[in-house]
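Below is the sequence, then the predicted model.
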Amino acid sequence: MTPRESAAVLRGICARTPVIPVMEIHDAGRARPLAEALLAGGLSVLEVTLRTPAAEAALREMAQVPGAVVGAGTLLTPCDVARAVEAGADFGVSPGATPRLIEAALDAGLPLLPGAVTPSEMMRLLEEGHDMLKFFPAAASGGASALAAIAAPLPQLAFCPTGGVTEANAPDYLALPNVLCVGGSWTAPRALVEAEDWPAIERLAHRAAGLAHRLRAG
């Protein structure tokens, strides 16, 4: 896989949804009903961060849900890439980008959404062929206004902002032409997951899925 091929796949994935739920899962037994609730609410692209012992098992469970496109998040090393591939991830997400990480993902055929926050980081990735990036940490790095400013000198780039993105400020990002989607944890809060309140999570997902429609209507 080349960087341009990876970026093209990721653009297609990100264009499917206005919001990617970013989840830290502690009990793999809840993964499948959680994914089903999110899909029922209209969110088909999901991210499971590799931060817990249950993450890989949870990813495997979610990957078996029909219609789900499941990514492995917080990929930091080539070992993490191997774990993501073995667990059945459709794509990977990283808070940053290193040559070894990118090489491992390309060699494994895993589309990787690399993180960048400065123009220099973005230019280096663009030079390599990566034109679909994660903007992280979004809120701490200037938020939607920063991405609006970046669009002028770097119009080739598209972004998925994460980090401090909420239901309240997501529309500010989604209104930008260089933002395809956002990533956030508010659609699957830990308290609701642990309570197994799948109807409540479905309602949150439905509201999130409607963000793009409301922006177009407005």
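Received the coordinates, thanks.

C-alpha from now on. contacts and neighbour counts both.
OK.

For the protein, which segments are assigned as helices?
3-14, 31-40, 55-63, 78-86, 99-108, 119-128, 143-151, 170-174, 190-194, 198-209, 211-217 (DSSP state H).

how about JSON lines for the ones you listed, with distance to V182 and mean neighbour count added?
Listed next are the helices of the chain as JSON lines, based on distance: least, Cα to Cα, whole Å; neighbours: other Cα atoms under 10 Å:
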{"stretch": "helix 3-14", "distance to V182": "9", "mean neighbour count": "19"}
{"stretch": "helix 31-40", "distance to V182": "15", "mean neighbour count": "23"}
{"stretch": "helix 55-63", "distance to V182": "20", "mean neighbour count": "23"}
{"stretch": "helix 78-86", "distance to V182": "21", "mean neighbour count": "19"}
{"stretch": "helix 99-108", "distance to V182": "22", "mean neighbour count": "17"}
{"stretch": "helix 119-128", "distance to V182": "18", "mean neighbour count": "15"}
{"stretch": "helix 143-151", "distance to V182": "11", "mean neighbour count": "17"}
{"stretch": "helix 170-174", "distance to V182": "7", "mean neighbour count": "20"}
{"stretch": "helix 190-194", "distance to V182": "19", "mean neighbour count": "14"}
{"stretch": "helix 198-209", "distance to V182": "10", "mean neighbour count": "21"}
{"stretch": "helix 211-217", "distance to V182": "11", "mean neighbour count": "13"}
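
Verify the stated contact: T49 with G73.
Yes - contact criterion Cα atoms under 8 Å: T49 and G73 qualify, at 4.0 Å.

And the contacts of stretch 115-125?
Residues from elsewhere that reach stretch 115-125 (Cα atoms under 8 Å, 6 or more residues apart in numbering): 93-97, 131, 133-138, 141, 150.

Can you flag the buried ones in these?
Neighbour counting with 16 or more other Cα atoms under 10 Å marks 93-97, 131, 133-138, 141, 150 as buried within the contacts of stretch 115-125.

where do the contact lists of T49 and G73 overlap?
In contact with both T49 and G73: V22, using Cα under 8 Å, 6+ apart.

Comparison target below:
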Amino acid sequence: MSFEMWLKQSKPVIPVIVIDEIEQAVPLARALLAGGVTLLEVTLRTPVAFAAIERIAKEVPEAIVGVGTATKAEHIQQAKDAGAQFALSPGISEGLVQKSQDLALPFMPGVMTPSDIIHGLDCGLTEFKFFPAQQAGGVKMLKAFSGPFPNVKFCPTGGISQESAQDFLSLDNVMAVGGSWLCSKALMAEKDWAGIEELAKSS
């Protein structure tokens, strides 16, 4: 299934999740789901990331859990083995694309330039993570991409806040935004699942 199809069943935001303690995984996933956020990106920024994906996949099957910050083909394999349903990367490479295709794991690579997008199109992809969104030109850059790439959809991530998200989501070529505000370090540390649920509902 494509990311755009999945997002028809979810709010148009993919939370950028950093899990420090494995015990955070399931209550966090349940809080986000209760707030209407279905696609969950668990980033490979901590040692428990794959274990967290496995636990969410088993205990919160309604969630569509995937891996973020995949930078090597082996990350794609480990994610699939852990039960991930998709993979995201900050960039694009032949190895990442080939591995995801071999495993039939939906993959959204990161792009920042027209050349990156053309590379992805040559690989048969039409959905991309625009990263780092704000630093790479933000809304103006995405508007510029719409001319030469009319059939491409983006999920901008990087420097996006709850307040600026709507500026991106108003663009026809944006299917969702990625953001860390839903799962801030403060809320995670306090295990404020009710607060995260409310943020999800208001996003």
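That came through fine. Since the structure is predicted, the reported quantities are computational estimates derived from the model, not experimental observations.

Got a TM-score for the two of them?
After superposition, the two chains reach a TM-score of 0.96 (TM-score structural alignment, normalised by the length of the second structure), with 201 aligned residues with a Cα RMSD of 1.1 Å.

rewinding a little: among the contacts of stretch 115-125 of the first structure, name the ones in strands.
Those of these mapping onto strands are V93, L133, K134, F135, per DSSP state E.

close enough to count as contact, the second one and P111?
The one in question is L133 of the first structure. No - counting by Cα under 8 Å, L133 of the first structure stays clear of P111, with 11.4 Å between them.

For stretch 183-203 of the second structure, give me every contacting residue.
Against stretch 183-203 of the second structure from outside (Cα under 8 Å, 6+ apart): 11, 13, 15-18, 24, 27-28, 31-37, 162, 182.

scratch that, stretch 14-27 of the first structure
So stretch 14-27 of the first structure is contacted by 31, 43-55, 58, 73, 160, 174, 180-188, 208-209, 211-212 (Cα under 8 Å, 6+ apart).

Out of those, which end up buried?
Applying 16+ other Cα under 10 Å to these flags 31, 43-50, 54-55, 58, 73, 160, 174, 180-188, 208-209, 211-212 as buried.

aligned partner of C79 of the first structure in the second structure?
By TM-score structural alignment, C79 of the first structure lines up with E74 in the second structure.

For A79 of the second structure, give me its contacts.
F50, I53, G66, V67, A87.

tell me, how many neighbours does N169 of the first structure end up with?
13 (other Cα atoms under 10 Å).

I meant to write A104 of the second structure there.
12.

Tell me which residue of the first structure matches up with it.
Under TM-score structural alignment, A104 of the second structure pairs with G109 in the first structure.

Could you do V26 of the second structure as well?
So, by TM-score structural alignment, V26 of the second structure is matched to R32.

same check, this time on A165 of the second structure
Using TM-score structural alignment, A165 of the second structure sits opposite A170 in the first structure.

Let me see the contact set for the residue lying closest to its match once chain neighbours are set aside.
Nearest-residue entry for A170 of the first structure: V182, 6.9 Å, with adjacent residues in sequence omitted and distances by Cα to Cα, 6 or more residues apart in numbering. Applying Cα under 8 Å, 6+ apart to V182 of the first structure gives the contacts P18, V19, I20, C160, P161, T162, V165, A170, Y173, L174.

Can you tell me the residue that sits opposite the fifth one in the second structure?
By TM-score structural alignment, P161 of the first structure lines up with P156 in the second structure.

what's the spacing between its match and A144 of the second structure?
14 Å (Cα to Cα, to the nearest Å).

What residues in the second structure pair up with stretch 122-135 of the first structure?
By TM-score structural alignment, stretch 122-135 of the first structure lines up with residues 117-130 in the second structure.

Pull up the distance across the matching stretch, start to finish.
First-to-last distance for stretch 117-130 of the second structure - Cα to Cα - comes to 10 Å.

Likewise for stretch 148-157 of the second structure?
End-to-end for stretch 148-157 of the second structure, by Cα to Cα: 21 Å.

Run through who's touching that stretch.
Against stretch 148-157 of the second structure from outside (Cα under 8 Å, 6+ apart): 126-134, 146, 168, 173-179.

again with stretch 158-167 of the second structure
Taking Cα under 8 Å, 6+ apart as the rule, stretch 158-167 of the second structure contacts F131, P132, A133, Q134, Q135, V139, V177, G178, G179, S180, W181, S203.

Which of the buried ones among the contacts of stretch 14-27 of the first structure fall within strands?
Going by DSSP E, the strands hold V45, L46, E47, V48, T49, G73, C160, V182, G183, G184 from those.

What lines up with the third one in the second structure?
Under the alignment (TM-score structural alignment), E47 of the first structure maps onto E41 of the second structure.

Quick check: the aligned residue for the residue nearest to A170 of the first structure in the second structure?
Aligned partner of V182 of the first structure by TM-score structural alignment: V177.
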